[in-house]
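1. Got a predicted model here, sequence first, then my questions.
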Amino acid sequence: MKKIILAVILVAGFTAKAQTKSELLKHYEAYYDQMRLQGDINGVISAITHLNLLDPSKERKDTLAYIYTTDNQHLQALNTIGIEKNESDSDLGVQVKAISLKALNQPKRALEQFEILYKRTPNAYLAYELADLKIQTGDNDGAAANIEYGIANAKDDMKYAFYERQQPYEVSLKAALIHLKALVEFNKDQNNIDQALATIDEALKIDPNFNLASLSRQALQSRKDKKANAEATEQPKE
């Protein structure tokens, strides 16, 4: 008799627990929908965190990490899904790792993630990201190959955003790629500044308001002028 009573109590306990979990899931699903409706990022993060604790899934983790990334909480995003290179990761998961690692100034690790994305779906935007990171890590030949692909596949309506000014701005993706091409040319042959300047002028011809390209041009022109002045000073007087 005691065994029967104990069994009944255990069954009742499991049933109550199942009902409680089901109710909590419904509650946080409704809470998530409401927070999305209100545009409350912190509320959305809280809802997904609770849902993932109640019913863990890779998809929820990826979504949570993506929301952190879009809110510029890159460390939190990586703490959610990790930083390891994993070919089996979803596109969203790889994208989160790539963007957040780049934002946290980890170009080598970011490059690994962008390579996975590029292998899956090559496009001009990813070619730009790869070229930019390869320039930072000293792989100018690799960057040049990505730039060539990017320029060939960039459409006139494609834009790329820059944030070095207080007010973010967009320029032609093709102009952005040509600007990178100029940097690679300079890195490969720093004595031929004129070639790099001519290439930057190509980028500015496409997009005259390209602030970063203008800054690069000023830096290169200044370097050229200093070199010319130094050579003139070294010339023997007659």
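-> Sure, I can see it.
2. Every contact and neighbour count from this point should use C-alpha atoms.
-> OK.
3. in this protein, which residue is closest to the centre?
-> residue 99 (2.3 Å; C-alpha atoms, centre = their mean).
4. Confirm for me that it is in contact with residue 112.
-> No: between residue 99 and residue 112 there is no contact under C-alpha atoms under 8 Å: 11.3 Å.
5. Distance check, the closest residue in space to residue 135 that isn't next to it in sequence against residue 134.
-> Of all residues not flanking residue 135 in the chain, residue 143 sits nearest, at 6.1 Å (C-alpha to C-alpha, 6 or more residues apart in numbering). Applying C-alpha to C-alpha, to the nearest Å, the value for residue 143 to residue 134 is 5 Å.
6. then this one, side by side with the first:
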Amino acid sequence: MKTITIAILMLFSVSMFAQTNTELKKHFEAYYTQMKKQGDKQGVINAMTHLNVIEPSVARKDTLAYIYLSEGQHMQALNTIGVEKNATDSDMNVEVKALALKNLNQTEMALEHFEVLYQRAPNAYLAYEMADMKIQTNDLAGARLNIDYAMANTTDDMKRAFYEKQQPYETSMKAALTYLKGLLKFTENKTANIDEALKLMNEALTIDPNFNLAKISREALEAQKAQRAQQAAAQKKG
């Protein structure tokens, strides 16, 4: 009799737990919808977190990580989905890992995930990002390949955003790639290639005279060239 009573109580508890979970799920689904309607991103994150606890799913985790990323919470995004490279990861999952790691200055780790995205669906924008990061990590041969691909697959109407100014701006993708070619050329040999790098910066500014980053880079190269000329003149006098 005691055994039967315990079994009945356990079944009752399971039934109550299932009912509670169903009610909670309905509540947080409604809460999620309302927070989304109000544009309350933190409310959306809270609702999605609760839903994932109640009924875990890979898709829900990926979405939660993407929302964290869109809010600039890069570490929280990575804590949600991890940093490991898995063949079964969705495109959204890989993109979140790539961008979050890049924004956290984990360039080499970010590149691993950018490579996965590029293998799945190569495009000029991805190639530009990868070339930029490869220059930073001194993979100059890899950067050159990415730039060549992007140049061959860029159209005149394509733009790229830049954020070094207080006010973000866009420039022609062809100008951006020409600037990147100049940066690569200078990185390959900072003494012998300065004139060629300057030429490429000027080409970028011919395409877009308002390209601020190319202006800054050209000024820096010109300053270096002038300083070397002064040093050479001083040595001759000495």
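-> Great, that's in hand. None of these values were measured; they are calculated from a predicted model.
7. hang on, the earlier thing: would you mind telling me which of residue 143 and residue 134 of structure 1 has the busier surroundings?
-> Between residue 143 of structure 1 and residue 134, counting by other C-alpha atoms under 10 Å, residue 143 is the more crowded of the two (25 against 21).
8. you'd agree that one is in a helix?
-> Yes: under DSSP: H, G, I helix; E, B strand; the rest coil, residue 143 of structure 1 falls within a helix.
9. What distance do you get for it to residue 214 of structure 1?
-> Residue 143 of structure 1 sits 21 Å away from residue 214 of structure 1, going by C-alpha to C-alpha.
10. ok, now residue 142 of structure 1?
-> 25 Å.
11. The longest helix along structure 2 vs structure 1, mean deviation?
-> Longest helix in structure 2 by number of residues, with DSSP state H as the criterion: helix 2-38. Compared with structure 1 after fitting, helix 2-38 of structure 2 has a mean deviation of 1.4 Å; criterion: mean C-alpha distance after the TM-score superposition for structure 1.
12. Let me see the ranges of the helices in structure 2.
-> 2-38, 41-54, 58-70, 74-81, 91-103, 107-120, 124-136, 140-152, 173-188, 194-207, 212-237.
13. Can you give the distance from the first one to the centre of its chain?
-> Same thing as helix 2-38 of structure 2. Mean-position distance between helix 2-38 of structure 2 and its chain equals 39 Å (C-alpha atoms, centre = their mean, to the nearest Å).
14. how about that helix: buried residues?
-> For helix 2-38 of structure 2, burial by neighbour count (16 or more other C-alpha atoms under 10 Å) applies to 25, 28, 29, 31, 32, 35, 36.
15. Just give me the neighbour total for residue 105 of structure 1.
-> Neighbour count of residue 105 of structure 1, defined by other C-alpha under 10 Å: 10.
16. ok, residue 167 of structure 2 - how many residues close by?
-> Neighbour tally, residue 167 of structure 2, other C-alpha under 10 Å: 7.
17. swap that for residue 194 of structure 1, sorry
-> Residue 194 of structure 1 has 15 neighbours, counted by other C-alpha under 10 Å.
18. What of residue 106 of structure 2?
-> Neighbours of residue 106 of structure 2 under the rule other C-alpha under 10 Å: 13.
19. for the one 5 residues further on, same thing?
-> Other residues near residue 111 of structure 2 come to 22 when the count uses other C-alpha under 10 Å.
20. same check, this time on the one 4 residues further on
-> For residue 115 of structure 2, the tally of surrounding residues (other C-alpha under 10 Å) stands at 17.
21. any idea how far residue 167 of structure 2 is from it?
-> From residue 115 of structure 2 over to residue 167 of structure 2 the distance is 30 Å, taken as C-alpha to C-alpha.
22. Same question for residue 104 of structure 2.
-> Taking C-alpha to C-alpha, one finds residue 104 of structure 2 at 22 Å from residue 167 of structure 2.
23. same deal with residue 78 of structure 2?
-> Relative to residue 167 of structure 2, residue 78 of structure 2 is positioned 28 Å away (C-alpha to C-alpha).
24. swap in residue 54 of structure 2?
-> Separation of residue 54 of structure 2 from residue 167 of structure 2 (C-alpha to C-alpha) stands at 42 Å.
25. Please apply the same query to residue 208 of structure 2.
-> From residue 208 of structure 2 to residue 167 of structure 2 the distance is 17 Å (C-alpha to C-alpha).
26. Which residue is the nearest non-sequential neighbour of residue 99 of structure 2?
-> residue 110 (6.9 Å).
27. Just to check, the one you found is in contact with residue 96?
-> No: using C-alpha under 8 Å, residue 110 of structure 2 makes no contact with residue 96, being 9.8 Å away.
28. So what touches stretch 54-70 of structure 1?
-> 21, 24-25, 41, 45, 48-49, 52, 74, 76-78, 80-81, 92-93, 96, 99-100 (C-alpha atoms under 8 Å, 6 or more residues apart in numbering).
29. and if we set it to 7 Å?
-> 45, 48, 52, 74, 76-78, 80-81, 92-93, 96, 100 (C-alpha atoms under 7 Å, 6 or more residues apart in numbering).
30. what does stretch 203-221 of structure 1 give?
-> 171, 172, 175, 176, 178, 179, 193, 197, 200.
31. Just the buried ones from those?
-> 171, 172, 175, 176, 178, 179, 193, 197, 200.
32. Out of those residues, flag the one nearest to residue 138 of structure 1.
-> Nearest to residue 138 of structure 1 among these is residue 179, at 16.5 Å by C-alpha to C-alpha.
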